[in-house]
Every structure is written in C-alpha cells, then in structure tokens.
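Trainee: Predicted model, plus sequence, below.
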Amino acid sequence: MQDIVDSRDRRLDPVVATSQNMTAVIDIGSNSIRLVVFEGPVRVPMPKFNEKVLCGLGRDLGQSSMLNAEAMEKAMAALQRYTFLVNHMGIDRVIVAATAAVREAENGAEFVAEIEQECDLNVQVLSGKQEARYAGLGVLSGMPYANGLVGDLGGGSLELVNVGDHKIGNTSTLPLGALRLSRMSFTKSELISYLHSQFEDVDWLDKVAGKNFYVVGGAWRALAKYHIRKTGHPLNIIHNYKLPYDEVMRLIREILAFSDQDINRNPYIQSSRAGTLKTAATIMEQLFQFTRPKNVIFSANGLREGLLFSELKKPVRKIDPLLEACRNMAAKEGRFAEHGEEIYSWLSDAFSELGNKGKRLALAAATLSDIAWTMSPDYRAPQAFRRIFRAPFSGIGHKGRAIIALAVYARYRGSFIGNAPDDALALVDNEARQHALSLGLALRLSHSLSGGTQGILPRTKLISKENEIILEVPDDLSALLGVQVNNRLAALAGCLGKSHSIRIREDL
C-alpha cells in the first residue's frame, strides 16, 4: 500500500493543478475578516473555501477615531492564518480590500502598513464610492436583471446603490454601520432622528421608491435566516430569498418587539448577530420610510463577488450566470456537455407557450438532465434532485430552482413519487408543478430516444398539435423506436392532456 501511495506523481496533486484557476479575496470589514477562495468559470466562480472571524475592528467608530487595539490583534491573527492558507494552496492571485473601519480610523494607515509587512499582502483601502460600487456589482453578478436599490449594511457603514439595466447608477455611503450604531448611546427616538437626517441627504432615493430592494450584509441577512428558520421555509438558502414589503415589515416589527433576553434565547437567531439585530432592523425600517420597496430580495453576493465581477469584460458580464453554472456542472458530471442544447431545441415546440423565464428554466433543466448518469439507477432521481435544489446557483429564485430540480427528478423517476421532491413541491403551485412534470417527461423521452448521445435528436421532431403530440422520426432511425420510447411518449402526451402518435418519414 505504501508503494502505491509513494508512486503517485505529486505534480498531479489537485492543489497544484487547479491553483491557477483560483482567486483568493480577503475582506477586512468593520465587523469581520473573511477569506473566500473562488474557483471555476470566471462568470460564476464557486467558493472553494469560505471562513470569517468576527474581530470588530469598527466597534469603537461611534466613540473613537482609532481602531480597537484588541480587535487589531485578533484581525492580525486571522490575516496571518489566511495568508498561510492561501500560500499553501498555491494561489497567486490574492485581492485584499479594507472598508469603512480602516478607511476612517486615524490609525488605519498604520494598521495597513503592519498587515503588508507581516503578511506580505497588498491591501487596497476602498473609498466609500468604491465600496458601494463593488456591492452593487456583486448583486448584479448574481442577479443580472436587478432593478432598484441595493443596500449593503456592514459593521461601519451603509452603502446604497441604484442598479438597473445591468449598470450601476447613483451611490451613497452613510456612517450607519450596524456595529457602529449598536455601540452608540442613542435612545430609540434619537436613533430614528439620526437615521432620518442621513437618509434625507441622499437626494436620489425618490428614483428607486417602489422598486425592489436588494439586501447585502450579514446584519441584514440575519433577518432572512431568522425568517427562513421560523417559518420552516423548505430551502435554507439566502440567495434570492424574496419577501413582499408587508411581510418584511411584519418581520421587522416582530424583531423590534423582542427584549434583548428574547433575542439571546431565540434558537432561530445567530448568537453572533444578536447584539446588532435590532439596530439592523431599525435601519431597514427607517430606510423604508423613504423607499417603500415592492419586494425585498436577499443577495448572498456582495463586495467580494463585485471585486471579481468588476474585472470581467462587458461581454463576459452579460453571460447568464445560471446557464453558465449549469453548463459547467454538466461538463463535469454529464456524459456530453452540449447535449442539453440539443434537447432544449428538440422539445421547444412542445413548450412554445413558455415566456422567456420559462424557456430559460427549460434550457437549464435540459442542460442538467444527465448529471446523475454515474449513480446507481435507484438513486439517480433523488441524487440529481438534491444536487440541483441545493446547488449554489446565481440568477435564479427559489421557485425557479424548485422547477428545475423537479423536472430533472421526473426525468429520472417519471413522476414525483418519493420523499425527495417534497421540499420543492412546497414552493410551487399546481400549475408550476404540472409544468415541471411535463418538462421532466419530455426530458425522459429525449434521453430514451437518443440514448443520451448527441446527433440523433436534431434529425427527429417533437411536434405539438392542439390535441396531439407527434414524434416524427426518419426511416433510417426507426430502429430506435420501441416499447420504452412509445410508453414515454404516451406519458408525456397524457400529462399534457393530449393523444400521441409516431410518424415515420422517408428522407430523400
């Protein structure tokens, strides 16, 4: 056994082989120090390593112009650990950004110099405008069609950004960090008055009134985590978690009615966020006095993702993040990476009534429809479902994610029988459920007909008439037809409430 281990070519070690495709981002925030190592396609890099330490560099911002000495010591220890890990991973590309606490503190430049000396890191201290811009770009990287107001609540500041048409508009940075305000001796009325005075100075907020509000920052994400846990929402993923305005206001009022003891004892509230949760809720409540958004949508992407996104060329930025992630997954786990586009083109006539959103989901499902081929047949449906339903996809909401996962489940199982899809079924109405099933049955038929290979489907047609589904196959491919193909065509037609037939054509 030892000989086998020793004979391995260390040059093929995965760490060495993939380090050139990895980027490390170290975020020196006012509350936390975080390292995220990204790997994968430039449009949708996936976190390979993600760790944070709550240091509280900005804990004294409201009372002092200096960074807290104890917090600096803790932050330096975290940065030294992160430097060691990044070097050990063989990562050459390291982005280090410091935000409000370091930017504002009198000893911030001294602390940066110490970091650069001790850790050999090049630290970029972001201006307020830069911080806001990167936060907005982070949201656009994961929600390219975002249109409204982005709010990034950090420990030391609040960044507000107007986004729309894939672009950044107005930006503002306000000294309203959750950690900063929580440690200031404001009464409730004084805090509200102070918040209003700050928001009144943002002269462009009326431009985003009534539009969606996109939430960034751990203090505000804690509200979403609490709501997900309390309501038993079936998908514990923050990204693209959407709540209507009225529901968020009920949530805020509930949080503000808690005593400090209630918050500390509540099992749905993170202990690390207990001290700032009510302040964060108050900031959002008062901001909404000026904007009254249509929906509140929580984003897992923020400044760190924005830093990466800012370096991409415009054509790359416009690539659909969902479809790119699906293609990447299919390339790694499917048999033929491009087969999904063939399948989508083949079934598009039968689903021609879909709008752009529905077509996008259908293409995503088709792309992912072969990712479980290596699994034991009895486990393919649930494994594919879980892989898709819980994947860190961007550019898709919870309902859309459920539809894709259900469709691929049905592609393998032929129905929604089993416990695996229950969480996704809870997120969709009957119409969406029926659509996901019919889409899955069409995928199932496509793989039976083609054997999961390329080049066959483009020579056949799936034709949808008012009351009939027709499978048209050229004579030289008629040998592919059989009981299984006929049964799966019948299942699709039955789901759509139509009859079915097979037509053999003679190609010249």
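Mentor: Noted; the coordinates are in hand.

Trainee: rest of the way, CA atoms for contacts and neighbours
Mentor: OK.

Trainee: Next one: the spatially most central residue of the chain from Pro234, what distance?
Mentor: By C-alpha atoms, centre = their mean, the chain has its centre lying nearest to Ser394, at 3.8 Å. Separation of Ser394 from Pro234 (C-alpha to C-alpha, to the nearest Å): 18 Å.

Trainee: Put this next to the first one:
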Amino acid sequence: MTERIAIIDLGSNSARLIVMHIYEKGAYNLVYNQKESVRLSEGMNATLHLQPEAIGRALSTLKIFAHMCQLFQVDKIIGVATAAVRNAKNGDQFIALAEKETGILLDVISGELEAELGFIGAMNTIDLTDGLLFDLGGGSTELTLVKNRQIKQSISLPFGAVTLTERFGLQDKVNDAKIAELQAFIQAQLASLPWLKKTFAPLVGIGGTARNIAKIDQRLKNYPFAKVHNYRLGPLSFDQILELIDKTSLAQRRKLPGLSSERADIIIAGVNIVKGLLDITQAPQLVISGCGVREGLFLQYYQAKYQQPPIMKNILEHSTHNVLLAHEGDPNHAYHIASLAETLFDGWQDHLALRSGDKKLLKVAALLHDIGITINYYDHPRHSSYLIENARLFGLTHREQILAAVIAGWHNGTSAKYYRNRIYSEFLDEGDWHIARKLAMLLAIAECLDVTQMGLVKTVQALIKAKAAVLKLYLSEPAPIERQALQKCDKWIKKDLGLALEIEECFI
C-alpha cells in the first residue's frame, strides 16, 4: 500500500512543506517541496508577541500548504512550529487560529526536540562519526555535540539570524564597530558552553544560512555539481565569504551569486554565528547538511512504521537500496551482481592496484546499474549513470558519487569520451579514470555471469596465475549463455589485467 506524508515546518524565518511518497515495497521519495518566507519572529524582540503582519503571512502560507496537501492527496500531515511560536506569549492563540483557519494542527516542539530531529535528519544522511551539528534558524540556534553517532550534549540558544539582525540593526551595510559588537555577543554566549571548546570535529550546518554559504562558495569556485548536501569547505574559504558579506550593502548582497535575495538582509547575523562556532570548536571544515528537522520528522515516522532504528548503521546501504526499489529494480539480480562483483574485486584487487575504498563504489554501481531501464532500455547504462549522479545517495562524497555513476555507465563499453566531455571531467583526475575503468570491467564481468538473470553462477573465485587470469565458476547447472557473454570481455580483461582469461567450472 502506498502512502503520502506531508511534513510542515513553520520556522521563525521560513515555512517549508515537503511531501514524501512511500511505495509499496517500502521505498520512499520526495515528490514536492515548497518554501515560503514568513518572518514569523519579525518584531517579536520587544514584546515577545507574534505581530499581526507576521501572523497574517504565516496563515496565508499555511492555507497554501493545506491546499497543496489536498492536491497531492496526502494521507497524513505532520506539522511543527519552532522558536517563534515556542517563545511567543500568544503562541497558543496562534496555534488555535491556524487550526481553525487552515485545518492544520501544529505541534510546538521544544528546542531539545528540534535539536534531536535535526540530528536524526543529518546523521542518517551524512557519513560522520563525530561532529557538532548546528541548526541555525531565524529565532534560535540548536547545537548538538555528536560522538560515535550519538548525542552527547545539546542545547537550544534563544537567538538566530532574524533576532540578531533586529537586535543589532544588521539589515543594510554595517561598520566594523557593529560587527565587533555582534561577534562579542556571540562569543560570550558560546563561551558559556565548555563542551564546545576545541572539539576539533567537523561543524555540520543545517538550515538556510548553511545552504547559502555552500552556494556562495560553489559559485566562487565554479563548482560543477549542483548539490549542496555534504558539500564541504575549509575555514579559509569560509573567512573569504564572511569578509565579502560583512563589507557589502544590502543591495550588493542581493546581487551576490549564490545568496538568496530573501536572505540578504539577515545573512550577516547568520554567517557571524557560524564564525563564532568555527572559532570556538576549531573545526577543520564546515559540512553542509541539506537534511534536518523535516527529514528527521519523516524518518521518525518511517522508522517507527518499519521498525528500524532511529540512526541507521549504514546510510549508504540504506539509501542505495531505497534508490533501487524506487526505480523498480530487481533486488535479487542486483544483489547477485553486486556479490559477484565484490568477489572479483577481492580476488584481483592487488593485481589491479585497487584501493580498499573503491569496493563500496563498485557495490553502488552494481546495485544500480540497471535502474536506467525505467527511462529506456536502449542506452540504459547511460540513463543509470545519470540517475546515480542525481540520486539521493548518502554516505558518498560528491566525487565518489560521480565515480559510481561513471562505473555504472561505462561497464557496457560506452566510450570514455562520453563521460570526459560531461560534468565528470571536472571531478576526476587521470588516476580516477584508470580506477573507474578497472571497476567498470569487474562490473561488466559480473553482469555477464548473470546475463540470463537465473542465478546459475552461484559464486566465483578470481585468481591470478603466471600466464592467466582465472575465473572459477561455481554452477548449479551448465550456463552456456553466460560463458558466451564472457567472451565480450576478453579484450578488456587482457588490457587491464595484462593476462588472458581462463575459465574453470565447478558444479555444486
């Protein structure tokens, strides 16, 4: 049975709606995403009351969200409100009014729960063991210290990009004295938390400020991959962005490539909060998470339904399996090909001078090598390559995801020129191309060994002898079609292994 779940996150600065589709086999996919700027915390600083104009903007947005939920025929709406409503003296009245006018019941979550949801969203989509997560919103900043993929400390600080912008008057161009005053305030707030000092762990950013930092850096560097999640930059790159933003007027910031015009008036506060966190933690890099509270809410629902742990043991395996099922791949064939390819890797790794980390790329490519059939059977390896390049795969760097895409597309003998003339050439050096070719060869052999998709070749042993590369096939019955298919790989094997292929059969 399929299901559609709507997640609504009403924040202090913006409101978000996502719709997740759960397929019959349990795979899930994002099918709709909408963001609206509501500035719900605007004008709250003095009275701690949500202002009529802000309430009007929020209600108008929620009415649109309710209409979209009807159009998408969602089965369940999970809605939350965060810092602005949480801190407002008239927050309860707003929640009642929102339900009356839109039919949407929002749960006002605590800062601690907001931090936990951000943790669930980020740690299930970024392959890090330790780190400091920050979710920088309009009215609050949630901090979560992670050790061994578990929460060790967390806190919700009562300030964010909107509230500090209003408090210090940062909307337009500001002088050095105002920046110094802002930084002194941030440093004092962070210094009261001893567990932040010199963690030396990566700083993981959730929220619009973090995403915009990544987009600005990508534009400055002409980054060729349009993906923000798991994008990483060092302190020097961040300081370049900070200086650029701190010294520009509002009009100039609105023209800054990569920066959303809706965020231009609050970005000074945002980047200076990040600067304070980088300084106190001495983090070696800033990692951007495109997943946070909304994804945490969905995963919390999904994992409870399917009886899965809140933090996945292997996010790459989970996300790859999810992509496979979402594209109606055959799990039996895909996992058999992956098993054969991994066995070939183990047997010939030393001779091919492959790195241990290459094995996971081969497995991803093997599991997803046929998903392009959903577009068109003809040239489906190229279609598979494109889908892998753009899939929501978690646990790979951007470069690794590109490599996996190349391996899957190249394994059927597609010309390397096709890939070298595309985005891939911006990421991969000559060493990467050599590795990709060898891994594509292993995948090609594995696919030949199950070309009938009957599983006749149960397993294989790959050996190197003095004058031959030996494949020992363990068969349940004769497999003449598989044997014939292997002949297509003879030249490839001889070129990359430097040896002729010798086949032995063992019936089991």
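Mentor: That came through fine. Predicted, not measured: the structure shown is a model, and the values here were computed from it.

Trainee: Tell me how the two chains score on TM-score.
Mentor: The TM-score (TM-score structural alignment, normalised by the length of structure 1) is 0.88; 488 aligned residues with a C-alpha RMSD of 2.7 Å.

Trainee: The aligned partner of Gln252 of structure 2 in structure 1: which element?
Mentor: Correspondence of Gln252 of structure 2 to structure 1, assessed by TM-score structural alignment: Asp262. Element membership for Asp262 of structure 1, per DSSP states H and E: helix 260-265.

Trainee: Do a quick rundown of the strands in the stretch 301-450 of structure 1.
Mentor: Under the criterion DSSP state E, counting those that start in this stretch, the stretch 301-450 of structure 1 contains no strands.

Trainee: show me where it has helices.
Mentor: 303-309, 314-317, 321-333, 339-347, 356-367, 380-389, 398-413, 422-425, 430-450 (DSSP state H, counting those that start in this stretch).

Trainee: most packed of the ones you listed?
Mentor: Ranked by mean neighbour count, these are led by helix 398-413 with a mean of 27 (mean count of other C-alpha atoms under 10 Å).

Trainee: For Arg133 of structure 1, which of the helices of the stretch 301-450 of structure 1 is the nearest?
Mentor: Evaluated over the helices of the stretch 301-450 of structure 1, closeness to Arg133 of structure 1 peaks at helix 303-309, with 7.9 Å, by C-alpha to C-alpha.

Trainee: Mind putting the helices of the stretch 301-450 of structure 1 into JSON lines with distance to Ala274 of structure 1?
Mentor: Output for the helices of the stretch 301-450 of structure 1, formatted as JSON lines (distance: least, C-alpha to C-alpha, whole Å):
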{"stretch": "helix 303-309", "distance to Ala274 of structure 1": "23"}
{"stretch": "helix 314-317", "distance to Ala274 of structure 1": "37"}
{"stretch": "helix 321-333", "distance to Ala274 of structure 1": "34"}
{"stretch": "helix 339-347", "distance to Ala274 of structure 1": "46"}
{"stretch": "helix 356-367", "distance to Ala274 of structure 1": "38"}
{"stretch": "helix 380-389", "distance to Ala274 of structure 1": "30"}
{"stretch": "helix 398-413", "distance to Ala274 of structure 1": "27"}
{"stretch": "helix 422-425", "distance to Ala274 of structure 1": "29"}
{"stretch": "helix 430-450", "distance to Ala274 of structure 1": "38"}
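
Trainee: who wins for proximity to Asn295 of structure 1 among these?
Mentor: Per C-alpha to C-alpha, nearest to Asn295 of structure 1 of the helices of the stretch 301-450 of structure 1: helix 398-413, 14.4 Å.
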